[in-house]
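Visitor: Provided below for reference: sequence and predicted model.
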Amino acid sequence: MELDHIKSRIAAAERAAGREAGSVTLIAVSKVQPAERVTAVLDAGHRTFGENYVQEAQGKWPDWRQRFAGVSVHMIGPLQSNKAKAAVELFDAIHTLDRISLARKLAHQIAEQGRTPQLFIQINTGDEPQKAGILADELPGFLDQCRDLGLSPQGLMCIPPEDADPVPHFRLLRRLAGDNGLDLLSMGMSADFETAIAEGATHVRIGSAIFGARDAG
């Protein structure tokens, strides 16, 4: 199946970059995919998935978690502050922390629920006004604010501008992470994940190359 092909390509990219085998986490982006496609990937043994919508994830992952041990679900889409409670309940990682109001809500829910999802700060590496994420030069101050709230972000995430060379954006993200003591880099999707691995990605988000074209969304 396509999952095996993608895993082989990830392993080859790790070797080509001199990376340790297994150092890159494959997030299978299952948003708006038919249930049978997702369960086929679960049946094949994959356990790390990405979702964009809290309500959609609420409707399917509680059941699948009961059926398949060891599932990890990552929030990779924009997160509304009023969904923070559900997000902390549902997700093992949140890749789209991008404003202090959301940080406050997450900090409250993490303290209340006793769950500690991994947190990635989304960086708008292309300074695109229509795209979520903080600007690169805002990161040190934003990190300080998050840490003052008791949060411990562990990584950064970016989505390079469409049709742009992703390499400068991946390199910027890696430099920002290094400069600010962060270890994780969520970058690279179906079209550019091998490039992202060469530039240091620890997490790649791949949907269509595994599942095929989405039916909606």
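Guide: Received it, and whenever you're ready, just let me know what you need. Numbering: from 1, shown residues only.

Visitor: For the rest of this, base every contact and every neighbour count on C-alpha atoms.
Guide: Noted.

Visitor: Check which residues of the helix or strand that contains residue 88 are buried.
Guide: Secondary structure assignment for residue 88, by DSSP states H and E: helix 84-90. Across helix 84-90, burial judged by 16 or more other Cα atoms under 10 Å covers 84, 85, 87, 88, 89, 90.

Visitor: Which strands or helices does that helix pack on?
Guide: Packed against helix 84-90 by the contact rule (3 or more Cα pairs under 8 Å, 6 or more residues apart in numbering; DSSP states H and E) you find helix 54-67, helix 100-113.

Visitor: The same query, at a cut-off of 10 Å, please.
Guide: When contacts are defined as 3 or more Cα pairs under 10 Å, 6 or more residues apart in numbering; DSSP states H and E, helix 84-90 packs onto helix 54-67, strand 72-75, strand 93-97, helix 100-113.

Visitor: The structure to be compared is supplied as follows:
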Amino acid sequence: MKKLAIVLCLSIGLSISSCNQAAKQADGQSEAHGSAKLVALTNSTSADKVHLYFQINETNQTDSSVIYEAKSQYKEDTVGLKVEVLKNIVPGLNVDGSPNGEVGFHKGSVRISSIGAASDNLVKGLGELFQMPTTAKMTSETLNPLVFSSNKDAVDLSKASTYSFKYFFDNSTGKEAELFGVLDTYKKSFELTEKDSTYRAAILATFTGN
């Protein structure tokens, strides 16, 4: 069963480096003394695993979700996404930290969509970072991945906290695009990290819809 296989790797958790980068980015913002300049999309263009960092701004709420605009800077371009997160996502980890595959997976508990030119710029940037140049634009369809909540507590977006997820995106390659993610409502950041470089074609196919 696919979910059981996925659960085996989830217990490893997310890379600690994502938290370290978020802290560095936050420090950089403080040093800017209120500068409106966006943070960099990534701190390294040659890392084995590409890590993407965005600042988030809450733009709307529905009865069941909070909607954020996530933006950062890649070279001279503003890049970004719309991220919609369901309220009160149930935890996917047991108290002892072991994965609970029965309740931890939920389709579309985090949804991603285009905000126009900034999202097209993101796709272009991803192509460069992945060494897979593309002229495609961000798909107009909402990305609705299978999401595993890598948290011991329910996600409460009204609190300042850090929440971790793993995403599985369907796409035209036939291979799910797997990404790790962090939503930090204290530092107001959204992060995505590739599982490994073998998923790059699938990630691009996911974001372009091609």
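Guide: Looks like it came in fine. Because the structure is predicted, anything quoted here is derived from the model rather than measured.

Visitor: List the TM-score for the superposed pair.
Guide: After superposition, the two chains reach a TM-score (TM-score structural alignment, normalised by the length of structure 2) of 0.28; 118 aligned residues with a Cα RMSD of 6.6 Å.

Visitor: if we can go back for a sec, between the buried residues of helix 84-90 of structure 1, which is nearest residue 61 of structure 1?
Guide: Closest approach to residue 61 of structure 1 among the buried residues of helix 84-90 of structure 1 (Cα to Cα): residue 90, at 8.1 Å.

Visitor: mind checking the longest helix of structure 2?
Guide: If each helix of structure 2 is counted by residues according to DSSP state H, the longest one is helix 17-31.

Visitor: ok, then the element right after that one?
Guide: In the C-terminal direction, the helix or strand that comes right after helix 17-31 of structure 2 (DSSP H and E) is strand 51-61.

Visitor: what packs against the helix or strand following that following strand?
Guide: Note on strand 51-61 of structure 2: by DSSP H and E, the next helix or strand toward the C-terminus is strand 65-74. Counting contacts by 3+ Cα pairs under 10 Å, 6+ apart, strand 65-74 of structure 2 packs against strand 51-61, strand 77-86, strand 110-113, helix 117-129, strand 189-194.

Visitor: What residues of the fourth one count as buried?
Guide: Translated: helix 117-129 of structure 2. Applying 16+ other Cα under 10 Å to helix 117-129 of structure 2 flags 117, 118, 119, 120, 121, 122, 123, 124, 125, 126, 127, 129 as buried.

Visitor: Would you format these as TSV with distance to residue 178 of structure 2 included?
Guide: Formatted as TSV, these follow (distance: Cα to Cα, whole Å):
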residue	distance to residue 178 of structure 2
117	24
118	22
119	19
120	21
121	21
122	18
123	16
124	19
125	18
126	15
127	17
129	17
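
Visitor: if we can go back for a sec, now render the helices and strands packed on strand 65-74 of structure 2 as CSV, adding distance to residue 205 of structure 2.
Guide: Formatted as CSV, these follow (distance: least, Cα to Cα, whole Å):
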stretch, distance to residue 205 of structure 2
strand 51-61, 17
strand 77-86, 16
strand 110-113, 14
helix 117-129, 10
strand 189-194, 14
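
Visitor: can you tell which of the ones you listed is closest to residue 201 of structure 2?
Guide: Closest to residue 201 of structure 2 of these is helix 117-129 (Cα to Cα; 9.2 Å).

Visitor: Report the inter-axis angle for the closest one versus strand 65-74.
Guide: Interaxial angle of helix 117-129 of structure 2 relative to strand 65-74 (axes from the mean of the first three to the mean of the last three Cα atoms, to 10 degrees): 50 degrees.

Visitor: moving C-terminal of helix 117-129 of structure 2, what's the next helix or strand?
Guide: strand 146-149.

Visitor: where do the helices sit along structure 1?
Guide: 2-16, 35-43, 54-67, 84-90, 100-113, 139-148, 167-179, 193-198, 208-211.

Visitor: and among the ones you listed, the most buried is which?
Guide: Compared across the helices of structure 1, helix 193-198 shows the largest average neighbour count, a mean of 22 (mean count of other Cα atoms under 10 Å).

Visitor: And it, what does it pack against?
Guide: Here helix 193-198 of structure 1 touches helix 2-16, helix 167-179, strand 184-186, strand 203-206, going by 3+ Cα pairs under 10 Å, 6+ apart.

Visitor: Apply 8 Å and report the result again.
Guide: Applying 3+ Cα pairs under 8 Å, 6+ apart, one finds that helix 193-198 of structure 1 makes contact with helix 2-16, helix 167-179, strand 203-206.

Visitor: Let me know whether residue 51 of structure 2 touches residue 181 as I believe.
Guide: No: the pair residue 51 of structure 2 and residue 181 fails to qualify as a contact (Cα atoms under 8 Å) at a distance of 9.5 Å.

Visitor: which neighbours do the two share?
Guide: By Cα atoms under 8 Å, 6 or more residues apart in numbering, residue 51 of structure 2 and residue 181 have these common neighbours: 191, 192, 193.

Visitor: Neighbour-wise, give me the winner out of the residues you listed.
Guide: The residue in these with the most neighbours, by other Cα atoms under 10 Å, is residue 191 (25 neighbours).
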